[in-house]
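J.: Give the three-dimensional model of this entry:
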Amino acid sequence: MRNNVDVLIIGAGAAGMMCAIEAGRRGRSVFIIDHASAPGEKIRISGGGRCNFTNLHAAPANYLGSNPHFCISALRRYTQRDFIALVDRHGIAWHEKTLGQLFCDGSARQIINMLVDEMRGAGVEMRLGIAVRAIHQDGEGYRVELESQSVRCRSLVIACGGKSIPKMGATGFGYEIAGQFGLKVTETRPALVPLTFNDQTLAALKPLSGIGVDATVTHGSTTFSEAMLFTHRGLSGPAILQISSYWREGDVVSVDLLPGRDVFTILKTARGRNGKQAVQTVLGDHLPKRLAQHIAETSVPDKALADLPDKQLMLVASAVHRWQVKPAGSEGYRTAEVTLGGVNTDQLDQKTMEVRSRKGLYFIGEVVDVTGWLGGYNFQWAWSSGWAAGQAA
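T.: Model (predicted):
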């Protein structure tokens, strides 16, 4: 490894590799380093090993952050269509699942190999399994102390991600670097993560563990309609992961367990046709049997439909359509797909990702306070922000 380069990138993940490719294409000498032994580890495990590499509907509205407008420039300048074109040029077969989510037909390693090949073609040098000891601003550039040498660069790009999935090597190192240079970091917390219950609620819902339903989950004015799963810790599934980015401790989440149907009308009609039926029997035609039984047992007396007035049928309908639940917490960074919060974007140039007060210093990807929905949106932010920095670094 040379001691002087134009661009040094810390983090060989999605954003870092995209930035390296673009900077290298501009004729810049580029080094990319990572403490992990392999590049793109989060890419490798994503999408069940098939990599949900982008979303057809990716737009600024699908992202959270203290400044929701910050992501607009990068997302518009390097779009999902641009990344799809890159995938197509490499002959990688892909398919669309639900809600615009795109996956490789084969392995997620195809995306990693594509990025590595592109870096190689752009003259990028990559070093893995190497730790950063210190970073100093040095004249018009930066000096990065590694385990065995010191490297000077004119542009330093921080692409080392957030705290999510520490078993993959995730740390808060990027936030430490931001702090070293006097940058504000918006409070970080696990996002796209399963929610957990207290012991009392868990005991009451224990019989439902393993049951999945298509649900509509609401927090405030935000609603997601996707699959939901009861677990031995609480709730999971896409709908819950989505709402977790908006939920805070102490908040109530409202769940419609049978969206698009009118349970009151269903029960009233069933009462008129066969009043001897039990509530759980009728609900069991529309919901998993154990869930139907739980709702019936906890909302109305154990009586035949004929013995239940409209008021009590409405209680059942409310239990199905407006189940109010207060999670105790989340499963934390251990299972969180991304980190919410990060380097405050008011300090960054939205076109280049450069720190306004530190010429030549860039932050991209998950370390920045931009967090996407579940379904390929966070990878698109990595591609877009990495591309933007790569045009300037």
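J.: Every contact and neighbour count from this point should use C-alpha atoms.
T.: Noted.
J.: Next, count neighbours for the closest residue to residue 257 other than its chain neighbours.
T.: Spatial nearest neighbour of residue 257, excluding adjacent residues (Cα to Cα, 6 or more residues apart in numbering): residue 215 at 4.9 Å. Using other Cα atoms under 10 Å, residue 215 has 23 other residues around it.
J.: Now do the helix or strand hosting residue 215: everything it contacts.
T.: Using DSSP states H and E, residue 215 falls within strand 212-219. For strand 212-219, contacts defined as Cα atoms under 8 Å, 6 or more residues apart in numbering pick out 223-230, 239-240, 243, 246-247, 252-259, 287-288.
J.: Buried ones among the residues you listed?
T.: By neighbour count, with 16 or more other Cα atoms under 10 Å, these hold 224-230, 239-240, 243, 246-247, 252-258, 287 as buried.
J.: So which of these are in strands?
T.: Among the buried ones among the contacts of strand 212-219, DSSP state E puts 224-230, 253-256 in strands.
J.: Also this sequence, please, to line up against the first:
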Amino acid sequence: MRTFDVLVIGAGAAGMMCAATAGQRGRSVLVVDHAEAAGKKIRISGGGRCNFTNLHTAPQSFLSGNPKFAISALKRYRPADFIALVERYGIAYHEKTLGQLFCDGSAQQIIDMLLAEMGKGSATLALQTSVEAIEPGADGFRVRLTSGLVFARSLVVATGGKSIPKMGATGFAYKVAEQFGVPVTETRPALVPLTFEPKMLESLRPLAGVSLDANVRSGKTSFREGLLFTHRGLSGPSILQISSYWREGEPITVDLAPAIDIEQWISEARIRSGRQSVVTTLAEILPRRVAELVVAEARLSGNLADLDRKAMARLIAGVSAWQVKPVGTEGYRTAEVTLGGIDTTALQSSDMQVKSVPGLYFIGEAVDVTGWLGGYNFQWAWASGRAAGLAI
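T.: The predicted model follows:
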């Protein structure tokens, strides 16, 4: 039976960061993953260029049952720290928008960098290796792998959540939590497109493929980014963002022209081109198919100048406060992350260790800390992995 100081289950962003950190501190580390390659979600992220962090990372950019839990790890490993690592490896990058940093080249560069960092600490990577059983002991854990038995003084679970099962995602972390009596909060798909019932889809079908800048609101939370009409419902960055806050049965409200004071614009348009049809006039600021949808839902016809006060109010509301009620999401199949997870009340925020089980750690997406779209979840992976790696 082989013995290690640390066994990390999961060769993703958080797991590799933890292994590299612990290994470079002189710990003997084994990283196992059932996949045939490390960092599979890193490889597909950001369209293959890896949106590896966000310059605006702050605790308020994360959802959790305990919003303060992430503060400790995020403060001790900031975006600047990961950027410095990227620059040491000569990886070229750029800011795309809203503080989002991407590789100029391939996301594989980030994976190679993490593997190199693991190598500096002589961490051992075992791919296509699954965990069959975990047995706690007085001073560590006996773990039966498909390759044989190992003993580790510390066990780190970095297997992520349920999102994108085709990449090998499972609920393994939650099963380990159950075994050790660690509570798990409700989990659900997040950063995911929203879907509609058939009748609504039929009315939206002509808009599939149309995109525009929009401000999308659910309750008191709103995001202004791109919106995309699809053959299933709505997608795009603003929709993915709001999906983490939306709940079944609730509507979302969309400002289809957030850069314009629509009431003032329509008043001026009535003077400038009141004899034009409402659709033609509205198509000056919206994609024509969207303008047609707004006019149809507001039950309008004729020219802009012919609208009475009530019709004008419906038109303004249709543009600035278009309200729709999704029936669901596309699920874990397309969700970028899993909302919820290992209950943070069971963990020490300083090092991600389970309070009731010394030596057991949960990091990354498996934990009930979920970031906004745009590199925030990677920064949480780096920060939580680093926190655990420094403590082991």
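J.: Quick check, residue 42 of the first structure in contact with residue 11.
T.: No - with contact defined as Cα atoms under 8 Å, residue 42 of the first structure does not count as touching residue 11 (11.6 Å).
J.: quick one, which of those two is more surrounded?
T.: With neighbours defined as other Cα under 10 Å, residue 42 of the first structure and residue 11 compare such that residue 11 has more, 25 against 22.
J.: tell me the contacts of the more buried one?
T.: Here residue 11 of the first structure is in contact with 17, 32-35, 158-161 (Cα under 8 Å, 6+ apart).
J.: ditto for residue 194 of the second structure
T.: 232-235, 239-240, 243, 326-330.
J.: Not counting sequence-adjacent ones, nearest residue to it?
T.: Nearest one to residue 194 of the second structure, counting by Cα to Cα, 6+ apart, is residue 329 at 4.3 Å.
J.: so residue 372 of the second structure sits right up against residue 60, yeah?
T.: No - Residue 372 of the second structure lies out of contact with residue 60 (Cα under 8 Å); the separation is 9.4 Å.
J.: out of these two, which sits in the busier spot?
T.: Under the neighbour definition other Cα under 10 Å, residue 372 of the second structure and residue 60 were set side by side, and residue 372 has more, 21 against 13.
J.: how close does that one sit to residue 329 of the second structure?
T.: 17 Å (Cα to Cα, to the nearest Å).
J.: for residue 287 of the second structure, same thing?
T.: 25 Å.
J.: One more: residue 209 of the second structure?
T.: 18 Å.
J.: From the neighbour counts alone, determine which of the two ranks first.
T.: Between residue 209 of the second structure and residue 329, counted using other Cα under 10 Å, the more crowded position is residue 329 (27 against 12).
J.: my guess is that one meets residue 188, correct?
T.: No - applying Cα under 8 Å, one finds residue 329 of the second structure not in contact with residue 188, separated by 9.8 Å.
J.: Mark which of the contacts of residue 11 of the first structure are buried, thanks.
T.: 17, 32-35, 158-161.
J.: if we can go back for a sec, kindly present the contacts of residue 11 of the first structure as CSV, with separate columns for secondary structure and distance to residue 315 of the first structure.
T.: As requested, the contacts of residue 11 of the first structure are exported to CSV (DSSP: H, G, I helix; E, B strand; the rest coil; distance: Cα to Cα, whole Å):
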residue, secondary structure, distance to residue 315 of the first structure
17, helix, 54
32, strand, 60
33, strand, 59
34, strand, 56
35, coil, 56
158, strand, 54
159, coil, 51
160, coil, 50
161, coil, 46
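J.: what's the closest of the residues you listed to residue 127 of the first structure?
T.: Closest approach to residue 127 of the first structure among the contacts of residue 11 of the first structure (Cα to Cα): residue 33, at 4.9 Å.
J.: so who does that closest one touch?
T.: Counting by Cα under 8 Å, 6+ apart, the residues that residue 33 of the first structure touches are 8-12, 126-130.
J.: Can you say which two of these are spatially most distant?
T.: 8 and 129, at 15.4 Å, using Cα to Cα across the contacts of residue 33 of the first structure.
J.: Tell me which of those two has more neighbours.
T.: residue 8 (28 against 11).
J.: Distance of that one relative to residue 352 of the first structure?
T.: Counting by Cα to Cα, the gap from residue 8 of the first structure to residue 352 of the first structure is 16 Å.
J.: Which residue is the nearest non-sequential neighbour of the alignment partner in the second structure of residue 154 of the first structure?
T.: The alignment partner of residue 154 of the first structure in the second structure, by TM-score structural alignment, is residue 153. Leaving aside its sequence neighbours, residue 153 of the second structure sits nearest to residue 140 (Cα to Cα, 6+ apart; 4.0 Å).
J.: Once aligned, what mean separation remains between whichever strand or helix holds residue 264 of the second structure and the first structure?
T.: Residue 264 of the second structure belongs to helix 262-273 when assigned by DSSP H and E. Superposing on the first structure and averaging over aligned pairs (mean Cα distance after the TM-score superposition for the first structure), helix 262-273 of the second structure comes out at 2.4 Å.
J.: which helices and strands does that helix pack with?
T.: Counting contacts by 3 or more Cα pairs under 8 Å, 6 or more residues apart in numbering; DSSP states H and E, helix 262-273 of the second structure packs against helix 309-320.
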